[in-house]
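[1] pasting the sequence and the predicted coordinates here, then a few questions.
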Amino acid sequence: MFHRILICTDLTDGLQRLVRFVPQLAQGGIQQITFLHSVPIAADPGMPKPDAAKIERAQAQLAPALEHNLTGIDVQVEVESGKPIEVMLRAVKKHQSDVILMGTQSRNLLTEKLFGSTTVELAQRSPIPILAIRPQLISAMTSEELSLRCQHLFRELLVPYDDSDASKHTIAEIAKRANASPACMICRVLESGHYELSAAEEQQILTETLEPAKAQLQAAGLQAEIELRKGNALTQILQAAQENDISAIALSSNLSDHAFGAIPSFAAELLRQSMHPILLFPAP
């Protein structure tokens, strides 16, 4: 699905372990891997300057990624000084990456408002999709489990679908990257006010919204299934991810600032609460 991945790690999020799994990432279709770490500018009474000692330690920790000597895959390690967001965006442009892999901590609305979120800010500014993974997920895996995960980062996607422009955009983005043939489950949740729909009305929703999305993916050569659920949208999507072999939940959102106000968006809440990886496509 993606070929040029930028793996951004703070060296405590578990993603630094992936330097040992370059062959498995290659088996999953990745052709270019860039491991990136940003080091804060060292505090200095005079002119601020890069922290040479931290840069050297980070380079040594990521260096095993360069030892695999595989044909047909380009592996690079970059350690730069500066603000993480700016360092990431420069790296995306430099390497022409087509997806960013990064860790994201569980946060509530209050901590985000007080301290901010690197994932949220990057999602607002990134020109390419982001795959956000919980550090707890990566850290808890054995090497055997992580080997399989690296081969199947995008194997089966769950797409929350409400027939909005954003959900249609997600389907279109997946369809145009169909070369790796992921499987997709398209799930629509009917919330309160729609519980009393008749069987005919539910079938109409399936026919008019989910079936066209499924057909679009199938026309691109992808396997696709559809499901209609009832209840709270966030709860049902998280439950659908648990009950099926889902690699990541895929959706589109600009995660604009208002999404982190008094009434947070669905995408923002999903990013906070899901233990499954979240594949965020930039909003159209």
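    Cool, the structure landed. Numbers count the residues shown, from 1 in each chain.

[2] from here on, just use CA atoms for contacts and neighbour counts.
    Will do.

[3] where exactly do the strands run in the stretch 151-284 of the chain?
    Here the stretch 151-284 of the chain has its strands, by DSSP state E, counting those that start in this stretch, at 156-160, 183-190, 223-230, 248-252, 278-281.

[4] and the third one, what does it pack onto?
    This means strand 223-230. If contacts are counted by 3 or more C-alpha pairs under 8 Å, 6 or more residues apart in numbering; DSSP states H and E, strand 223-230 sits against strand 183-190, helix 211-219.

[5] repeat that for 6 Å
    Strand 223-230 sits against strand 183-190, with contacts defined as 3 or more C-alpha pairs under 6 Å, 6 or more residues apart in numbering; DSSP states H and E.

[6] and the strand it packs on with strand 156-160, angle?
    Calculated by axes from the mean of the first three to the mean of the last three C-alpha atoms, to 10 degrees, strand 183-190 forms an angle of 20 degrees with strand 156-160.

[7] ok, structure two:
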Amino acid sequence: MYQDVLIPTDGSDGTRQSITHGVTIAERFDATIHALSVVPEGPFGTLQNDAATPAAYRAVERIETEAERAGVPVETAVEQGVPHEKILEYAAEHGVDMIVMGTQGRTGLDRVLVGSVTERIVRMADVPVVTVRLTDDIRIEDSAEAERIARKALAGEDGVDPDEITALEDPHRTSASWIVPFESDRGTVHVHVDALSGEARIARREA
């Protein structure tokens, strides 16, 4: 029934539940997940800045990690433009059967903007749209705590001293998950720490 499931993401906490739902649906129907992040411009977002594009890539990386963990095929894309227009264009161009997206952004104005994008998608899409609301509370809000958890998890897997692991940059939070980049003897490693449960998942990006 569903072969291609699109999960748009802005990297906000409100997309966490949509990722979970999207992966579950893809598992059920042996579908491919399409992770799309749009660097916004125009009346429904802010103009591109130095931080926006890296954040967009981290956002789709989060979905990629969850999909790979579940054994679900995944394709990622980052585009720039008006979010709802780019989402609808992507869905049409890639034969998407279903769109799964959140109804809440980060805080304040972002909540209004993300809600507006979702509303437009619901009204204008030619395929079913599943909307998901964030219902859980963020427990790990401090980047230092996220890094401590990530170091402990990586040290346990690699059998090294946590303090000897080299951090590549400060942790970033996206989709209610912290991404903590490290350099290890086996290459670059991104440890994903769930901001709700504290669970750590290790994604090795290089050999």
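    That came in fine, so what should we check first? Quantities reported herein were computed from a predicted structural model and do not represent experimental measurements.

[8] and the TM-score between them?
    The TM-score (TM-score structural alignment, normalised by the length of the second structure) is 0.51; 122 aligned residues with a C-alpha RMSD of 2.7 Å.

[9] hang on, the earlier thing: out of the strands of the stretch 151-284 of the first structure, which comes closest to residue 209 of the first structure?
    strand 183-190 (9.1 Å; C-alpha to C-alpha).

[10] I'd like the strands of the stretch 151-284 of the first structure as a markdown table, with mean neighbour count appended.
    Listed next are these as a markdown table, based on neighbours: other C-alpha atoms under 10 Å:
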| stretch | mean neighbour count |
| --- | --- |
| strand 156-160 | 25 |
| strand 183-190 | 22 |
| strand 223-230 | 16 |
| strand 248-252 | 26 |
| strand 278-281 | 25 |
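
[11] make TSV from those and add distance to residue 4 of the first structure to it.
    As requested, the strands of the stretch 151-284 of the first structure are exported to TSV (distance: least, C-alpha to C-alpha, whole Å):
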stretch	distance to residue 4 of the first structure
strand 156-160	19
strand 183-190	20
strand 223-230	23
strand 248-252	18
strand 278-281	15
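
[12] out of those, flag the one nearest residue 56 of the first structure.
    Using C-alpha to C-alpha, the nearest of the strands of the stretch 151-284 of the first structure to residue 56 of the first structure is strand 278-281, at 31.7 Å.

[13] read off where that closest one ends up in the second structure.
    Counting by TM-score structural alignment, strand 278-281 of the first structure falls onto residues 129-132 of the second structure.

[14] got it, and stretch 225-243 of the first structure?
    Going by TM-score structural alignment, stretch 225-243 of the first structure lines up with residues 75-93 of the second structure.

[15] which one of the strands of the stretch 151-284 of the first structure lies nearest to residue 197 of the first structure?
    Across the strands of the stretch 151-284 of the first structure, residue 197 of the first structure has its closest neighbour in strand 183-190 (9.5 Å, C-alpha to C-alpha).

[16] so where is the closest one in the second structure?
    Using TM-score structural alignment, strand 183-190 of the first structure pairs with 32-39 in the second structure.

[17] give me every residue that touches whatever residue of the second structure lines up with residue 159 of the first structure.
    Alignment note (TM-score structural alignment): residue 159 of the first structure maps to residue 7 of the second structure. Contact analysis of residue 7 of the second structure by C-alpha atoms under 6 Å, 6 or more residues apart in numbering lists 35, 100, 101.

[18] ends of stretch 66-74 of the second structure, how far apart?
    10 Å (C-alpha to C-alpha, to the nearest Å).

[19] identify the residues contacting it?
    Contacts of stretch 66-74 of the second structure (C-alpha under 6 Å, 6+ apart): 32, 33, 34.

[20] what is the nearest of those residues to residue 194 of the second structure?
    residue 33 (20.5 Å).

[21] quick one: the closest one and residue 24 of the second structure, what's the gap?
    Counting by C-alpha to C-alpha, the gap from residue 33 of the second structure to residue 24 of the second structure is 10 Å.

[22] same check on residue 182 of the second structure?
    Residue 182 of the second structure is 29 Å from residue 24 of the second structure, where distance means C-alpha to C-alpha.

[23] and these two? Which one has more around it.
    residue 182 (22 against 16; other C-alpha atoms under 10 Å).

[24] what helix or strand does that one sit in?
    Using DSSP states H and E, residue 182 of the second structure maps to strand 177-184.

[25] who does that strand touch, helix- and strand-wise?
    strand 166-167, strand 187-194.

[26] relative to residue 152 of the second structure, which of the ones you listed is closest?
    Closest among those, using C-alpha to C-alpha: strand 187-194, at 10.3 Å.

[27] what angle separates the helix or strand following the closest one from strand 187-194?
    Where DSSP H and E defines the elements, the next helix or strand beyond strand 187-194 of the second structure is strand 200-204. Taking the same axes, to 10 degrees, one finds strand 200-204 of the second structure and strand 187-194 inclined to each other by 150 degrees.
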